[in-house]
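J.: pasting a predicted model and its sequence here:
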Amino acid sequence: MKTTLMNGLLATGLLFGSLSQHAIAADYNFPHLETVGSSQIKIAPDMAEISVQVSLTKNDAKQAKVAVDQAVAKFINRLKDAGVDKNAISSANLSIQPQYHYPSKQPKELVGYRASRQVVVTINQLAKLNDILDSALEEGINQVQNISLKSSDETAAVEQARQAAIKDAKQKAQSLAQGFDRKLDGVWEIRYLNQRPVQPVMMRMEAMQSDVAESYQYGQVSVEERVEVVYRLK
């Protein structure tokens, strides 16, 4: 009877919940149903993490290193003047690569050395983001690699979303059991699928804006949670 009921549900697309690969592989030898609880919460960002880089080519490796070190040092001083805590700045990296020219049918020629340094900054005041980006460019930083918007309320939002996903799973289980004239007999298994908050990566620049700072439109941070639950049936 169990096999017949399961085949019928699969054939009609009415299988309780959405089976994960683990559930498909599991061999439950008792009446049960599965539900998937999910939720999504959107919160306004109030922080940003930016990743910028300076890359310069000079005649020798030392010149290249000195040039990028100077650009990074000036930018860090600007950050400190803007009130950014030193613990929010990461810049301890350096890459130096020889640069070659490859003439046709001739040996390669060394033409210089390219040095690169990356600076990652956490900005706790989103209103300062535009000014900090401007200061980076003014001090010789020539690549903006990534801008990730974040929220200081992210931990609380994750917990709120998780509880909403649990509630969603419970409501679905109760509704399904009632609809099939069955009763729940407790939770047998819980599978929590950890989600990472979806961060808006880049900001959208809108045209026809007179105020440049206001032309940066900050999206919302989307927090999603998902939980799978196996219930025994009476």
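T.: All right, it came through fine. Numbering: from 1, shown residues only.
J.: CA only for contacts and neighbour counts going forward, please
T.: Fine.
J.: helix or strand next in line after the longest helix along the chain, which one?
T.: Longest helix in the chain, counting residues (DSSP state H): helix 154-179. Moving toward the C-terminus from helix 154-179, the next helix or strand (DSSP states H and E) is strand 184-193.
J.: and that next one, what's buried?
T.: Buried positions in strand 184-193, judged by neighbour count with 16 or more other Cα atoms under 10 Å: residue 184.
J.: helix/strand/coil for residue 30?
T.: Look at residue 30: counting by DSSP: H, G, I helix; E, B strand; the rest coil, its state is coil.
J.: distance-wise, check the closest residue to it other than its chain neighbours relative to residue 131.
T.: Nearest non-adjacent residue to residue 30, counting by Cα to Cα, 6 or more residues apart in numbering: residue 232, 7.3 Å away. Residue 232 sits 58 Å away from residue 131 when distances are taken as Cα to Cα, to the nearest Å.
J.: tell me which of those two has more neighbours.
T.: Neighbours per residue, other Cα atoms under 10 Å: of residue 232 and residue 131, the larger number sits with residue 232, 18 against 12.
J.: which elements pack onto the strand or helix carrying the more buried one?
T.: Assigned by DSSP H and E, residue 232 falls within strand 221-233. The contact analysis (3 or more Cα pairs under 8 Å, 6 or more residues apart in numbering; DSSP states H and E) places strand 221-233 against strand 32-43, helix 154-179, strand 184-193.
J.: buried residues, the lengthiest strand in the chain. List them.
T.: Criterion DSSP state E: the longest strand present in the chain is strand 109-123. Of the residues in strand 109-123, 112-123 count as buried by neighbour count, 16+ other Cα under 10 Å.
J.: quick one: residue 216 and residue 204 touch, right?
T.: Yes - taking contacts as Cα atoms under 8 Å, residue 216 lies within contact range of residue 204: 5.9 Å.
J.: neighbours around the spatially closest residue to residue 102 that is not a sequence neighbour, how many?
T.: Excluding the flanking residues, the one nearest residue 102 by Cα to Cα, 6+ apart is residue 108, at 4.6 Å. By other Cα under 10 Å, 12 other residues sit near residue 108.
J.: if I pick residue 108, what's in contact with it?
T.: 100-102 (Cα atoms under 8 Å, 6 or more residues apart in numbering).
J.: nearest to residue 193, of the residues you listed?
T.: Relative to residue 193, the closest of the contacts of residue 108 is residue 100; by Cα to Cα it sits at 48.3 Å.
J.: that closest one: neighbouring residues, count only.
T.: A count of nearby residues for residue 100, using other Cα under 10 Å, gives 13.
J.: distance of it from residue 30?
T.: From residue 100 to residue 30 the distance is 69 Å (Cα to Cα).
J.: for comparison:
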Amino acid sequence: MTVIRPLLLAFALTGSTCLAAQAQSPFSSPDAPVRSVTVTGHGEASARPDLAYADFTVLRTGKTAREALDAANTGMAAVLEGMKAEGIEDRDLRTAGFSINPQYRYDQNQDGTQKPPELVGYEVRNSLTVRVRTVDKIGAILDKAVSLGANEGGSIRFDFTDPEDLRGEARRSAVADAKAAAEILAEAAGVQLGRVLDITTNVEQEPLPPVPMLRMAQSAAAPEVPVALGENTIDARVRIIFEIAP
């Protein structure tokens, strides 16, 4: 018996030390897995856009490259002056593309064989992107460009001058959505949520279908192109990992 008692006492002390350490830190071992729940949340924020981008192209043809280029230059110069007359600043006018392409005619012989291509002229395209800071004027801008010589389609895109407030609103909505999902899961599982271990987010603006531009001048009965602005939507998604409390 004198041998057994010290062993029992040592065992009791060791056991109580382990229990105390466990009570202080449920994850005392660095290799112990952290119990967690991972959820995703989605949030949106919408607002009327306050910025627009319009694309125009002046297309001209001629028997020679020089003839086509001169005609395109004249047409684009008129469009640029018209944009400035509508209050568009130089910083909001940008050449988006320029090309000169030969035009060929492909005929066949009477026996069905292909004749060598015949050069019949040249085609010049000069494209312009206009940033419109007063979106209510976009209809007048479209009409003016077409009336002054823009004759090939582009598109209209709507955006925000400063989207940060809207992005923040979408993020807050996404986090609230994720937290609500985590609380439901924790309640159903009979556990409590602890600290947030990780958050990842992705924010993007919902793309809107481009509005096709007219290919010919407006009639006198419709002096301005009708444009509906609608709303742009910013979409946010978050992934949050919550610790499950001990």
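T.: Great, that's in hand. Bear in mind the structure is a predicted one, so any value in this text is a computation, not a measurement.
J.: overlay them and tell me the TM-score.
T.: Overlay of the two chains. TM-score (TM-score structural alignment, normalised by the length of the first structure): 0.77; 201 aligned residues with a Cα RMSD of 2.3 Å.
J.: corresponding residue for the residue nearest to residue 102 of the first structure in the second structure?
T.: Residue pairing (TM-score structural alignment): residue 108 of the first structure is matched to residue 117 of the second structure.
J.: next one: residue 159 of the first structure
T.: For residue 159 of the first structure, the residue aligned by TM-score structural alignment is residue 168.
J.: so what's the residue most central in space within the second structure up against?
T.: The C-alpha lying nearest the average C-alpha coordinate of the second structure belongs to residue 205 (Cα atoms, centre = their mean; 4.0 Å). By Cα under 8 Å, 6+ apart, the contact set of residue 205 of the second structure is 232-235.
J.: elements contacting the helix or strand in which residue 3 of the first structure is found?
T.: If you go by DSSP H and E, residue 3 of the first structure is part of helix 2-12. Packing partners of helix 2-12 of the first structure (3+ Cα pairs under 8 Å, 6+ apart): none among the helices and strands.
J.: buried stuff in it?
T.: Here helix 2-12 of the first structure shows no buried residue, counting by 16+ other Cα under 10 Å.
J.: now the alignment partner in the first structure of residue 55 of the second structure. Nearest residue, chain neighbours left out?
T.: Using TM-score structural alignment, the partner of residue 55 of the second structure in the first structure is residue 51. Using Cα to Cα, 6+ apart and skipping residues adjacent in sequence, the residue nearest residue 51 of the first structure is residue 120, 4.5 Å away.
J.: to which residue of the second structure is that neighbour aligned?
T.: Under the alignment by TM-score structural alignment, residue 120 of the first structure pairs with residue 129 in the second structure.
J.: again with residue 95 of the first structure
T.: Looks like residue 95 of the first structure aligns to residue 99 there (TM-score structural alignment).
J.: list the contacts for the closest residue in space to residue 50 of the second structure that isn't next to it in sequence?
T.: In this structure, residue 50 of the second structure finds its nearest non-sequential neighbour in residue 160, 5.4 Å apart by Cα to Cα, 6+ apart. Listed by Cα under 8 Å, 6+ apart, the contact set of residue 160 of the second structure reads 49-51.
J.: mind checking how far residue 160 of the second structure is from residue 206 of the second structure?
T.: Applying Cα to Cα, the value for residue 160 of the second structure to residue 206 of the second structure is 12 Å.
J.: re the thing from before, just checking, what packs against the helix or strand the match of residue 95 of the first structure falls within?
T.: Using DSSP H and E, residue 99 of the second structure sits in strand 93-105. Packing partners of strand 93-105 of the second structure (3+ Cα pairs under 8 Å, 6+ apart): helix 65-85, strand 118-132.
J.: now with 10 Å, please.
T.: strand 51-62, helix 65-85, strand 118-132 (3 or more Cα pairs under 10 Å, 6 or more residues apart in numbering; DSSP states H and E).
J.: out of the ones you listed, which comes closest to residue 189 of the second structure?
T.: Comparing these under Cα to Cα, the one sitting nearest is strand 51-62, at 48.2 Å.
J.: got the buried residues for stretch 215-222 of the first structure?
T.: 216, 218-222.
J.: let's have those in CSV, adding distance to residue 10 of the first structure.
T.: CSV is the format used below for these (distance: Cα to Cα, whole Å):
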residue, distance to residue 10 of the first structure
216, 49
218, 44
219, 40
220, 38
221, 36
222, 33
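J.: which part of the first structure matches stretch 8-15 of the second structure?
T.: Stretch 8-15 of the second structure corresponds to no residue of the first structure when matched by TM-score structural alignment.
J.: distance between that stretch and the chain's centre?
T.: Stretch 8-15 of the second structure sits 65 Å away from the centroid of its parent chain (Cα atoms, centre = their mean, to the nearest Å).
J.: quick check: residue 41 of the first structure vs residue 25 of the first structure, distance?
T.: Residue 41 of the first structure is 32 Å from residue 25 of the first structure, by Cα to Cα.
J.: tell me which of the two has more neighbours.
T.: residue 41 (17 against 9).
J.: the second structure: which residue goes with that one?
T.: Checking TM-score structural alignment: residue 41 of the first structure goes with residue 45.
J.: so who does its match touch?
T.: Contacts were defined as Cα atoms under 10 Å, 6 or more residues apart in numbering; by that measure residue 45 of the second structure touches 165-173, 205, 231-236.
J.: widest-spaced pair of the residues you listed?
T.: Farthest-apart pair in the contacts of residue 45 of the second structure is 172 and 231; separation 19.6 Å (Cα to Cα).
J.: end-to-end on stretch 97-115 of the first structure?
T.: End-to-end for stretch 97-115 of the first structure, by Cα to Cα: 6 Å.
J.: and that stretch, how far out from the chain's middle?
T.: On Cα atoms, centre = their mean, the centre of stretch 97-115 of the first structure falls 38 Å from that of its chain.
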